[in-house]
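1. Give me the fold of what follows.
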Amino acid sequence: MKTAALRAPQLMLLLLATLAVAALAAIEAEGDVGAHRATAERAMRDYLAVAGRDAVDAVADAATAEATVALAPAAGPRASSPYDLLPPPEVLARPTATPLACPTDGATAFARLDLRDGTLAATGAPGRDSTLARWLHDTLTAVVTNGEARAATPGGMPVGIVFGRGPGPGAGRAVVYGVKRAPFDAPIAVYGVVTCAAALGPALVARAASANAALAPTLADSLLVLTAGDDGVGHEDAAAPVARARVGGLEVRAWAGPGAQRRLVVRRGSGPRLALLGVLAAVTASLAFLALAQLGREQDLVRLRADFTSSVSHELRTPLAQILLYGETLALGRARSDGERRAAAETIVREARRLMQMVENVLHVARAERRANGVSPNTLALAPLVGEVAAGFAPLAAAASATVLVALPGALSVRAEAGALRQVLLNLLDNAVRYGPPGQVVRVGGAYAARGAVRLWVDDQGPGVPPRDRERIFAPFVRLARDRVARDHGEASRPGSGLGLAVVRDLVALHGGRVWVEDAPGGGARFVVELPNGDVPDGEVPDGEVPNGDLARGRA
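-> Below is the predicted model of the structure:
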């Protein structure tokens, strides 16, 4: 009672401090919301700038590519001489659909300006209308000197787009042009496709979106709005575009779309927060007691996981280094004899088995946390399976200067899954070898037990397990305090991940059995596994007795 009374003021102070911190956190959160929104807006602007640049470049590339394809029959081939005959403009007419064609029938025309004598040849409306022909002549003459044409490839045909302005004959028209050149890049003619200005830009944007898989979703989500048209018309009252590019007189612009604003999910709160603070205070007071209890457990968990990470890193590095070393020895032919090659191969196999055992333990613990483990028990003869596991473990035991002796009744059988029981035995043998001294003998034994069960045990000659830790060591990531103290003081500590015994307990429990640790008769620790008995008739073997004449002894 006195202790509780002393703790009450401390707890009250803790609650008041927690409430004060919660109130300050709520006030500070209001300011953080604004800061987060500003950060999100900056991130969105940066994204739109990058995406906008890619988008306008894609449309500009589409415009250049379409102009190159459309004008290539006439302007594409470089003339062999400045005096070559020029192809007529009619060769530019194509029966297939193209974004350069005007939707109105008969509105698309083709023209050729011979720069050597200044003559214009045209089809369609320019061929019948002298005023339109004069505008087209002046327009194609000007594009040669403005230097705005661009080529799809280095050294290719320069192409561009120019728009008609004002109420004159060029109103509503656009000319897609290409410059035909002679040797030494001398321009000798300009070919043009006269089309509708209003339809050209949207058609090029649609063509770029269909050809660019990354651009289409951005436009579909309205993150960007693309426009393509006359560089001197429109958008005077709009916000500045995030990116732009030009192909002659065609300017491609990218604007932040309405979808960009919808993506900003950080919003400012509104209204009084007294109710929120009251609820927060009540919840804080209710959870403070639980928090105090959980704090110690959380600290233990952090320490256990830190120990696990350190231990597993060491456990993985050692066998991997051995595998790499002896693998390189074999690969580079450094082994000088068959004996050395066999020893290298045996080392690789031994260390690979260690890695496999560790991986199986980690996977089992992960499945256990998801409750995804299960077993399919069968009746198993125990002696052959234990002998097989001991023989396979022998190289690992020999590496630690340990010997494994097996003594089991020959007719002993259990109800278990073979793979799970192998993993149980491997983990117990590995634990015994780790915590026993060099040169020790690890003994594996078994006997019938009461209540229709079979007991299997593994004895080592190590320091044993203190009684206070005998239940705790079966929890995941747990290692004894003496090992942590040795590690913290820089002394040699026994390696281990803290998972092996946890896996043993879980697998045994899945079989309806139990596992515990006790003192071994000759000193050290004895780990005992009790499993359901196999197909043995009642009364054939008395409970707890082992037939002395029926021991199958083996040495690994």
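
2. From now on I want contacts and neighbour counts done on CA atoms only, so please keep to that.
-> Will do.

3. Could you report the distance from Arg367 to Gly512?
-> Separation of Arg367 from Gly512 (C-alpha to C-alpha, to the nearest Å) stands at 18 Å.

4. Next: Asp488.
-> When distance is defined by C-alpha to C-alpha, Asp488 is 39 Å away from Gly512.

5. Also Arg181?
-> 90 Å.

6. Looking at these two, which is more packed in?
-> Arg181 (23 against 13; other C-alpha atoms under 10 Å).

7. counting contacts, what elements does the helix or strand that that one is a member of pack onto?
-> Per DSSP states H and E: Arg181 is located in strand 173-182. If you count contacts as 3 or more C-alpha pairs under 8 Å, 6 or more residues apart in numbering; DSSP states H and E, strand 173-182 packs onto helix 2-75, strand 158-163, strand 186-196, helix 197-211.

8. and if we set it to 10 Å?
-> Judged by 3 or more C-alpha pairs under 10 Å, 6 or more residues apart in numbering; DSSP states H and E, the packing partners of strand 173-182 are helix 2-75, strand 109-114, helix 130-146, strand 150-151, strand 158-163, strand 186-196, helix 197-211.

9. Of all the ones you listed, which one is nearest Arg262?
-> Closest to Arg262 of the helices and strands packed on strand 173-182 is helix 2-75 (C-alpha to C-alpha; 10.9 Å).

10. and the angle for that closest one with strand 109-114?
-> Using axes from the mean of the first three to the mean of the last three C-alpha atoms, to 10 degrees, the direction of helix 2-75 lies 70 degrees away from that of strand 109-114.

11. Another for comparison:
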Amino acid sequence: AFWPLAAIFAAALLVVGRRMVRQMTEPLQAMEQAAERMAEGRYEADIPVRSDDEIGRLAEAFNQMADAIAKEDERKREFLANVSHELRTPLSYMKGYSEALLAGLAKTKEEEKAYLRLIHRETERMERLVRDLLDLARLEGQSVPLERAPVAFAQVIEDVIATYEPIAAQKRIELACELDYDIIVNGDADRLEQVVRNLLDNAIRYTPEGGVVTVRLSRLSEAEGELVVQDTGKGIPKDQLPFLGQRFFRVDRARTRKEGGTGLGLAIVKQIVSLHDGVIWFDSDLGRGMTVFVRLPLVREEE
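-> Reported below is the predicted structural model:
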């Protein structure tokens, strides 16, 4: 009686053992195959997770890693596509007008000057785009550390407003400001100036003649201050607000290109604000202008 029972027990152990080995090896084989596909640039992975042990957790982690790599790859592809698209327009203008000049198609000196002005305009646009791209890459990679020091933020804002007053006057736009001069931010003065410049530049650019741009700096608490930049431009629809600050996002692509925007200004602003441990958000309705809110931590008096 012993040997038949032993044979049955051994057979059962063999079946269970094979099942356990298969349960362990199948995910490992799937991971090996997925790793080979990833080496070829295909990042999809759907490793079966059939247990809650080390193998199961490894398979789950592998799936998460593959998903993260796939998303990053898609983000890079989208970024490169956007850069190519943004560069294509000024390059085509420059090529077309330079060929026209070389072919002698400009009949008068005035036409030649007009072509040269267009080439110069597109060159400046490319220069701004490349500069903004490099700036954003440095900020995102934190390769340029912030030079933190106590900054009188109101003075920074006032200096920026002074540089924009002639532009606003030319468009007959009123620049109004309400600034709390006691607000001190522990930050990088140059980067904070860049935030104000980008926000003010956008506000003036999209505000029609006779409009108003208002800049307010106020203290919300001992620990937090708020910068508000408000314009009376055409605004944007509510459903577009979540996309503000994404690279190359424009509500009106054709109009923004004509006005010289690169679609990167708000992305740079968001990155700088984030590096200062602050937050930024937007409020707008189509036809009633845009309001940008920036909240930053302040230097406390006891500090």
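
12. Most tightly packed of the helices and strands packed on strand 173-182 of structure 1?
-> strand 158-163 (a mean of 27; mean count of other C-alpha atoms under 10 Å).

13. What residues in structure 2 pair up with that one?
-> Using TM-score structural alignment, strand 158-163 of structure 1 lines up with nothing in structure 2.

14. ok, now stretch 403-413 of structure 1?
-> So stretch 403-413 of structure 1 sits over residues 174-184 in structure 2, by TM-score structural alignment.

15. in that stretch, what's buried?
-> Glu174, Leu175, Cys177, Leu179, Asp180, Ile183, Ile184 (16 or more other C-alpha atoms under 10 Å).

16. what about Leu429 of structure 1, distance to Leu301 of structure 1?
-> When Leu429 of structure 1 is compared with Leu301 of structure 1 (using C-alpha to C-alpha), they lie 27 Å apart.

17. how many neighbours does the aligned residue in structure 2 for Pro438 of structure 1 have?
-> Per TM-score structural alignment, the equivalent position to Pro438 of structure 1 in structure 2 is Glu209. As a burial measure, Glu209 of structure 2 scores 16 neighbours (other C-alpha under 10 Å).

18. ok, now Glu26 of structure 2?
-> 15.

19. Tell me the secondary structure at Gly225 of structure 2.
-> strand (DSSP: H, G, I helix; E, B strand; the rest coil).

20. So which of the helices and strands packed on strand 173-182 of structure 1 is nearest Ala520 of structure 1?
-> Of all these, helix 2-75 comes closest under C-alpha to C-alpha, at 42.6 Å.

21. Tell me how far the closest one lies from the chain's centre.
-> Centroid displacement of helix 2-75 of structure 1 relative to its chain, using C-alpha atoms, centre = their mean, to the nearest Å, is 21 Å.

22. again, but for stretch 130-143 of structure 2
-> With C-alpha atoms, centre = their mean, you get 10 Å for stretch 130-143 of structure 2.

23. Give me the residues contacting that stretch.
-> Stretch 130-143 of structure 2 is contacted from outside by 83, 87, 124-129, 144-146, 247, 262-265, 267-269, 271-272, 275, using C-alpha atoms under 10 Å, 6 or more residues apart in numbering.

24. re earlier: put together TSV for the helices and strands packed on strand 173-182 of structure 1, with distance to Ala449 of structure 1 on each row.
-> Formatted as TSV, those follow (distance: least, C-alpha to C-alpha, whole Å):
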stretch	distance to Ala449 of structure 1
helix 2-75	48
strand 109-114	102
helix 130-146	102
strand 150-151	90
strand 158-163	94
strand 186-196	97
helix 197-211	76
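
25. For the stretch 201-303 of structure 2, which segments count as helices?
-> With DSSP state H, counting those that start in this stretch as the criterion, the stretch 201-303 of structure 2 has helices at 253-259, 265-275.
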